[in-house]
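Peer 1: Return a 3D structure for these sequence lines:
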Amino acid sequence: MARTKHAPAPECPAPLAFAMLGGKWKLWILQILIFEGTQRFGSLKRAITGITQTMLTSQLRALEEDGLVAREVFAEVPPRVEYSATEDAMDLVPMFTSMHDWWKRREKRGARRA
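Peer 2: Here you go, the predicted model:
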């Protein structure tokens, strides 16, 4: 049976959201900041298995530019920088909760893990 292609309606924001949140690391970063609170760079790096320093820096910058992560620099020696979820990022809590619940339902049905 042939698949029907569904293009989003021109006014559909989904492609924009996918572009903003897409990639391997952004949702992982946001999940930590939303549910575990403000983090320093090193603690984020340790929490995200396999991410490089360069990639974490890049992803944090992109999330900051998109208004999902706030970066606070403290005038201390040595310098201290903390990252936190913005109000816009906190609006994603229902999405994360739905994803969690969806995954748990899959596990109960014996679905394969990623």
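Peer 1: use CA for all of it now, contacts and neighbours both
Peer 2: Fine.
Peer 1: where do the strands sit along the protein?
Peer 2: 39-40, 69-74, 80-85 (DSSP state E).
Peer 1: Could you also give me the structure for this next sequence, so I can compare it with the first?
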Amino acid sequence: MTVENPNKWNDFHYENFEAVASYKNQDLSNNSLAPFRVGHKNSFVLTPSFEGQRPVALSNDEVSNFRNSTAFDIVLKLYFKYWTKIGAVKINKELQMACYLKVPLSFGGKSAEKFESTKCDN
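Peer 2: As a prediction, this is how the structure comes out:
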């Protein structure tokens, strides 16, 4: 995951950054990330890791659709606080955003399709 700062003058300092992977409105796993700064006209790469097993309740139709799919829809929910300075004024904000991902599946030894990157805007 890459956080970009297109701003020409301000750095952004991110705190309390949490990423939650969700499927069918059911949270699967979450990951809290260490505070970081993104300088002006720069980017910062994050590598959240999601692991574990969590049962997800699916109807018979959903199970059938899932088995016939080549990808499944994951929502990556992001919650974070950031601050920046404009002159001598420090501005604090809290934001939430969601990124809609298509995650490729692999079955029976078949390799999954290539994962396509997704741009998320706030």
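Peer 1: what's the TM-score here?
Peer 2: Once superposed, the chains reach a TM-score of 0.22 (TM-score structural alignment, normalised by the length of the first structure), with 50 aligned residues with a C-alpha RMSD of 5.1 Å.
Peer 1: Could you identify which of the strands of the first structure is most buried?
Peer 2: Comparing these by mean neighbour count (mean count of other C-alpha atoms under 10 Å), strand 80-85 comes out on top with a mean of 18.
Peer 1: tell me what it is packed against?
Peer 2: Other elements packing on strand 80-85 of the first structure under the criterion 3 or more C-alpha pairs under 8 Å, 6 or more residues apart in numbering; DSSP states H and E are helix 26-36, strand 39-40, helix 41-47, strand 69-74.
Peer 1: Give me the residues contacting it.
Peer 2: Contact with strand 80-85 of the first structure is made by 30, 33-34, 37-41, 68-74, as judged by C-alpha atoms under 8 Å, 6 or more residues apart in numbering.
Peer 1: The nearest residue to Q59 of the first structure once chain neighbours are set aside: neighbouring residues, count only.
Peer 2: Closest residue in space to Q59 of the first structure, ignoring its immediate chain neighbours: K26 at 6.4 Å, by C-alpha to C-alpha, 6 or more residues apart in numbering. K26 of the first structure has 16 neighbouring residues, counting by other C-alpha atoms under 10 Å.
Peer 1: Contacts only, for K26 of the first structure.
Peer 2: K26 of the first structure sits in contact with 59-60, 63, where contact means C-alpha under 8 Å, 6+ apart.
Peer 1: returning to what we had before: closest one to E107 of the first structure among the strands of the first structure?
Peer 2: strand 80-85 (28.9 Å; C-alpha to C-alpha).
Peer 1: before we move on, back to that, as TSV, the helices and strands packed on strand 80-85 of the first structure with distance to P15 of the first structure would be great.
Peer 2: Converted to TSV, those look like this (distance: least, C-alpha to C-alpha, whole Å):
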stretch	distance to P15 of the first structure
helix 26-36	16
strand 39-40	29
helix 41-47	27
strand 69-74	20
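Peer 1: what's the closest of those to F18 of the first structure?
Peer 2: Minimum separation from F18 of the first structure across those (C-alpha to C-alpha) falls at helix 26-36, 10.7 Å.
Peer 1: Now do the buried residues in the closest one.
Peer 2: For helix 26-36 of the first structure, a neighbour-count test (16 or more other C-alpha atoms under 10 Å) marks 26-27, 29-34 as buried.
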